[in-house]
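# Turn this into a model:
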Amino acid sequence: MNDKNSKLIEEIQFMIRTIRSVRHVNFYFVLSIALSILITALEAIGLISIVPILQFLGSDPLHGSDSFLSPFFDLLKNDAGVIDIKKVALFVLFVAILKSTFVFISGIVGGYIPVMMKAGAVRSLLKMHLRSNLINLMQYDTGAWTSVYYRFIDQLCSIVMSVASSITQALLLALYGGIMFAMSPYAVMLTLLFVVVLWLTTRWMTDRQGRIGRQITDAATSYQQAGLQMISGMRLVQTVAGEDRMEEWVAGKLHTFVKFHYKAITASSIMQPITTVASGLFVASLLFFGDSLFSGKETDWLGSIILFVVVFYRMLGPATGLYGVRITIAQLWPALQKVKMFFELCSRSQLSFGDRDLGKSPSFDISISGLNFGFADTPILQDINLSIPSGSMLALVGESGAGKSTLANLIMRLYPTSAGQISIGGVNISEFSRKSFAENVGLVSQDTILFNDTLKNNFLFVQPDATEAEIWEALKKAKADQFVEELEQGLDTVIQEGGSRLSGGQRQRIALARALIRPKQILILDESTSQLDAFSEAVVQETITNLHGTTTLIVIAHRMSTVRKADAVAVLENGRVVEFGTPNQLLMEDTMFRQMIEFQQVSPA
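Okay, here's the model as predicted:
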């Protein structure tokens, strides 16, 4: 088996696993197939009801008078043994109503399946996504992830529904083929020849649709990414008068997306005229060779041809439908490959946690030994060795890109370590449970994350059982209570995505207040006061100072005033700790730390 076939089998297996993982979807699939069988049976009965009409007109294409269908035809005869056209009419109406009922139920069931599948697939991916280490997920930007959640999973559901639809179409084809074979095996052979020629003629179109489908998938992702970057970069665009350039760039992505869609439409549309012309040639062939194909019949072969042509044209619907399924799958299969890729990425990126309770640790000393970390082949941190006693304050300083925030993310277990270990109280952090770790270790990042919700709910997301009194107390500690009181709805104010209704300093104070709502044993402050004015920073620094001694603090800052009361300072350069000691010790020698202090003209405490 070659690699291409192996890959295809893996993709089909992934699709089946995705279907089976959704609750109740197996039942609905079975029900959908059962309804398809019932609808097909009623379709057969409806077609067979044409035979009595032809008998009434003097033709007997299926030899109904002496075939296994004769008991059925006898029900439609009057006392004189002649077909009663009124009974036939009532029977046709009854079958139509019954079939319509099952079609209605089938439509509802068929509508449930993709909705259930999408919800189930999104939940499955979401569950893994939220528990994955960030380093692997950073291989793709927001636009790519958005495409997976809101576009590619939809297309995966469309593929599944196309496969389900193909079952119904195949059943109908089998039914029509059986009726046609009962009428004339020779005519069926001519039909098969027609189908083979048509399939060979249009095969290249399916391959082309597959290529176009991949191009559409890539173009859609690129266009979506461009749109997201445009929205997030509006301030810069307007600042540099770049509206025309941005419009041209996004429009270029849109043009590429639309161009490939036009190609797909053209390729799909050509099938209909080919089928129509081929069908006309087939019917003409039937009429031309009719006396040979239907010879040996006791009745006039013209009635047989009429029924055969009716069945043939009915067969064109499911035949075209099956071809449409092929086209749909060819176009959308790249979406399944994308979804599979992201599922596998999340699956192999899962963070591992133990079951130990960090809150019960006898000590909260942090020990970092032989720590190495990098992105792909690029080293970020090399041979980091640090010891942070419980209740002390360590300041991490260095130029941008030195690895300070990366080290903070490693301590928070957001990234997996490449080598070495980080331990708290002598226990590797991987052995602690996720819940106890989050309860005892906090991070205030330089990138403030606020959700499009009320201020109160942003606090409750971090601490679900927090009281309103605790929230206000935390706001006071972060010097944020005054501006929150001035908001029209106070804590019930919706702050929009990213806290866009707040200033940078206000957002930073809210983030700090969230971290202070409950006492933490370890608190990491990554540029947590960088956007505060001098007075607010002094107040917040006082709050941090009050935590000193009871909470282990790791402070990352470019402002040297922020680290003046630290117990120890670690200076990072190119991912290595190049200086370590107390502020006074480092100031007594010609160090990078001293140069930073002198440049900012800050005196140590």
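# Could you use CA atoms for every contact and neighbour count after this?
Will do.
# Am I right that S32 is in contact with F104?
No - in this structure S32 lies outside contact range of F104 using C-alpha atoms under 8 Å: 11.5 Å.
# okay, those two: which has more neighbours?
S32 (23 against 12; other C-alpha atoms under 10 Å).
# Before we compare anything, build this one as well:
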Amino acid sequence: AANYLVSKLGNKQIAARNSVGANFLEYVQGIRHLKSYALIGKKHTGLEYTLKDLCQKSIRMEAVPGPFIVTAFIVFEITFLAMVALGLYYLNGNLITIPVLISFLILGYHLFHPLKVVMVDYLSLRYMNESLKRIIEMLDAPTMASGTAKLPDKFDICFKEVSFGYGNKPTVQGLSFDIPEKSMLALVGHSGSGKSTIAALIARFWDVNSGKIEIGGIPIKDIPQEQFYKLISEVFQDVYLFDDSIYNNIKIGNPEATETEVIEAAEKAQVLSFAWELPQGLHTRVGEGGSKLSGGQKQRISIARALLKDAPIVLLDEATASLDPENEIFIQQAIQELVKSKTVVVIAHKLATIMRADNILVLENGEIAERGTHAQLLNKNGIYRKMWDIQQQSNGWKV
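Sure thing, here's the model as predicted:
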């Protein structure tokens, strides 16, 4: 009974504990926004509720199986007392001697004590087993299939009737296009049109539902994953830095790089222009997630990583979309260094940054609505032209 109760109540307590962790993290991460909208007290009630719920379920998990454990302990003690009484009875009848009685009492006590410990430990193990089930479920999740093909000699990218969706919702449908080696393809379109999905599929963060993606004529599914990721560098808007030095964060791009190579990548990515002003230069710690640096500084470190990796394919999620003009200039200079002689796929928000792209795909509802160069798309007077005109008008807005 106690075993069943620990499993059932343990599941509920673990769920409550996870809920507290999620709510607390959400509250702390969003506290600036909560303050700005004067919602600190109101939002705190949700966290307070989860904490009270955890408290109740923790007490219940300890209190409900408690009587069973106490009862078992009492039974053990009564049994030991019965053994003492029986031993005294035999001693009184001269059936055993005092040394024999003492020996059996010592042995009996040491027999019951481990049983009590095992009972408590077993219930603790049953509780921990509920958490272990979640870990096993995660470890048993299917992994992406990986082939044994050699790395391609060429680095052109080909989409052949590619369709993909998250769950039952299709995101891209029947996409077919080629990206020649050492050329730049730009992806533009409204939010939710499938731009980021295409980049994620190229990087094989997901496998396609149907169709095929090839690099150098080799399906990416057939390339061993540990080799495949050497082919691609990514620079996204959201940069994550580890709580380590700038130097070590850059070296993630190539752990075997020499100090000279790291410094050279930092220089090309415009990292040195701000790093030398910091107390410990490149060896200054950046804080959790890069919290001690600005967005532009983190972005430059991200580009330095990609430069150090020197992969033949580069994926860019418009790295300058939310930067101030000064930082944007630095980032653009760093990107120019990064994309030299590379196959480049860029997700573009500012159309002025992709005017020199070799090919532009305009996406609409997961399909290719238009394709061509900047000049060709302007002449079509379609979606791209409308987006261009809107951005040109907004450049003249004043507040």
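# residue contacts, the spatially most central residue of structure 2?
Computing the C-alpha centroid of structure 2 and ranking residues by C-alpha atoms, centre = their mean puts Y240 first, at 10.1 Å. Each residue near Y240 of structure 2 by C-alpha atoms under 8 Å, 6 or more residues apart in numbering is listed here: G289, G290, K298.
# same check, this time on I215 of structure 2
Counting by C-alpha under 8 Å, 6+ apart, I215 of structure 2 has contacts P152, K154, F155, D156, I157, C158.
# Please identify the residue in structure 1 that aligns with it.
In structure 1, I215 of structure 2 lines up with I424, judged by TM-score structural alignment.
# now do S124 of structure 2
Aligned partner of S124 of structure 2 by TM-score structural alignment: T328.
# With M355 of structure 2 instead?
By TM-score structural alignment, M355 of structure 2 lines up with R564.
# can you count the residues close to A82 of structure 2?
If you count neighbours by other C-alpha under 10 Å, A82 of structure 2 ends up with 12.
# Oops, could you answer that again for V196 of structure 1 instead?
10.
# swap in S603 of structure 1?
12.
# quick one: contacts for it?
S561, R564, I597.
# The stretch 401-550 of structure 1: helices as residue ranges?
404-411, 434-440, 455-462, 468-477, 481-486, 504-516, 534-547 (DSSP state H, counting those that start in this stretch).
# okay, these, which one's buried deepest?
helix 504-516 (a mean of 23; mean count of other C-alpha atoms under 10 Å).
# and that one, which stretch of structure 2?
Counting by TM-score structural alignment, helix 504-516 of structure 1 corresponds to residues 295-307.
# which residue lines up with R356 of structure 1 in structure 2?
Here R356 of structure 1 is matched to K150 in structure 2, going by TM-score structural alignment.
# So its match: helix, strand or coil?
Secondary structure state of K150 of structure 2, per DSSP: H, G, I helix; E, B strand; the rest coil, is coil.
# cool, and L361 of structure 2?
strand.
# pretty sure it is in contact with G194, am I right?
No - the criterion here is C-alpha under 8 Å, and L361 of structure 2 misses it with G194 at 11.0 Å.
# Neighbour count for these two, which is higher?
Shown here are L361 of structure 2 and G194; by other C-alpha under 10 Å, G194 has more neighbours (25 against 22).
# so who does the aligned partner of G391 of structure 1 in structure 2 touch?
Mapped onto structure 2 by TM-score structural alignment, G391 of structure 1 lines up with K182. Counting by C-alpha under 8 Å, 6+ apart, K182 of structure 2 makes contact with F155, D156, S341, K342, T343, V344.
# if we go to 10 Å?
Neighbouring residues of K182 of structure 2 by C-alpha atoms under 10 Å, 6 or more residues apart in numbering: K154, F155, D156, P312, I313, V339, K340, S341, K342, T343, V344, D358.
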